[in-house]
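Enquirer: How does the following fold in three dimensions:
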Amino acid sequence: MHQMNPDMQACMDACHECHVTCLHMAMNHCLEMGGQHAAPEHIKIMADCAQICEVAIDFMARKSSHHQHICRECAEVCRACAASCESLDGMEDCVAACRKCADACEKMAA
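Expert: Predicted coordinates:
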C-alpha cells in the first residue's frame, strides 16, 4: 500500500475538521442564533468553506496534479470564513478550524 505524504495527510485531516465544523455550526448554531449569524452572506461563506474543504480532500486523496491550486483556493475561502465568523459570538471553534485548515492548505499549495 502507498504511504500518504504526512503533510498531505495533516492537510486532509485539517480540511475534514473544517468541513464538519463549518457545516455543523452553520446548520445548528448560526441558524438557531438568527440575526447576523443567519445572514445570507455569512451562511454562504460557511457553506463555501465546507464544500471547498471537501473538494480539496478529494483532490489530495487522488494525488491530483491540480491539488495545489485547489488548496490555494481552499486557504483563501477558509480565511474569508474565519473573518466572517470572528465577529460573531460562539464561533471560536469555527475560526480555529478555518485558520488551521488555511495554514495547512497554504503549505500544500507552496
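
Enquirer: C-alpha only now, for contacts and for neighbours.
Expert: Noted.

Enquirer: Helices of the chain, residue ranges please.
Expert: 6-24, 31-33, 40-61, 67-86, 92-109 (DSSP state H).

Enquirer: For these, please prepare JSON lines with the additional fields mean neighbour count.
Expert: As requested, the helices of the chain are exported to JSON lines (neighbours: other Cα atoms under 10 Å):
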{"stretch": "helix 6-24", "mean neighbour count": "20"}
{"stretch": "helix 31-33", "mean neighbour count": "13"}
{"stretch": "helix 40-61", "mean neighbour count": "20"}
{"stretch": "helix 67-86", "mean neighbour count": "22"}
{"stretch": "helix 92-109", "mean neighbour count": "22"}
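
Enquirer: this one as well, want them side by side:
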Amino acid sequence: MKNEAMIDACLACFAACEMCATQCIKLLSEDHLRCIALCRDCAEICALCVKLEERESEYSHHAMRLCADMCSACAEECEKFATHHSHCHECARACRECAEECMAY
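Expert: Predicted coordinates for the structure are as follows:
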C-alpha cells in the first residue's frame, strides 16, 4: 500500500530543495556552498523515495530512513540562513515535514 502522505512530502521537499539550491547559487556566496550541496542531495533522495514507493520496492523503507537523515541535515543547514532568505526558510520547513513523514513510514 502506497504512503501518499510520504509521497506528497517528498515531492514538496524535492521542489523546495531545487528552488533553494538555485537561489543560493545565485547569491554567489561561499557561505552557502554546504546549503547548495545538501539541497541537491536531499532533492535526489526525495525523488528516489517517490520512485521506489511508486514501484512498491521492497527497499523503500531503507531509502526513507536515509531520506529522513538527509532532510534533517538539510533543514539544519537551511535554518542558518532562514531569517535572511525566504527560500531557505521554506526549504527547511519542507525538509522537516518530509523527515517526519519518512520516519513515520
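
Enquirer: List of residues touching stretch 69-78 of structure 2?
Expert: Here stretch 69-78 of structure 2 makes contact (Cα atoms under 8 Å, 6 or more residues apart in numbering) with 34-35, 38-39, 41-42, 45, 88-89, 91-93, 95-96, 98-99.

Enquirer: repeat that for 7 Å
Expert: 35, 38-39, 42, 88-89, 91-92, 95-96, 98-99 (Cα atoms under 7 Å, 6 or more residues apart in numbering).

Enquirer: before we move on, what about stretch 96-105 of structure 1?
Expert: With Cα under 7 Å, 6+ apart as the criterion, stretch 96-105 of structure 1 contacts 11, 14-15, 17-18, 71-72, 74-75, 78-79, 81-82.

Enquirer: ok, these vs M25 of structure 1, which is closest?
Expert: Distance to M25 of structure 1, by Cα to Cα, is smallest for C18 among the contacts of stretch 96-105 of structure 1, at 10.3 Å.

Enquirer: That closest one matches what in structure 2?
Expert: Per TM-score structural alignment, the equivalent position to C18 of structure 1 in structure 2 is C13.

Enquirer: Quick check: the gap between the residue nearest to its match when sequence neighbours are not counted and E56 of structure 2.
Expert: Using Cα to Cα, 6 or more residues apart in numbering and skipping residues adjacent in sequence, the residue nearest C13 of structure 2 is A94, 4.9 Å away. Going from A94 of structure 2 to E56 of structure 2 by Cα to Cα, to the nearest Å gives 24 Å.

Enquirer: Please pull up the equivalent of I36 of structure 2 in structure 1.
Expert: Checking TM-score structural alignment: I36 of structure 2 goes with I43.

Enquirer: Setting aside sequence neighbours, what's the nearest residue to that match?
Expert: In space, I43 of structure 1 is closest to A26, 6.1 Å off (Cα to Cα, 6+ apart).

Enquirer: Return the distance of the equivalent of E54 of structure 1 over in structure 2 relative to K80 of structure 2.
Expert: Under the alignment (TM-score structural alignment), E54 of structure 1 maps onto A47 of structure 2. From A47 of structure 2 across to K80 of structure 2, the span is 24 Å (Cα to Cα).
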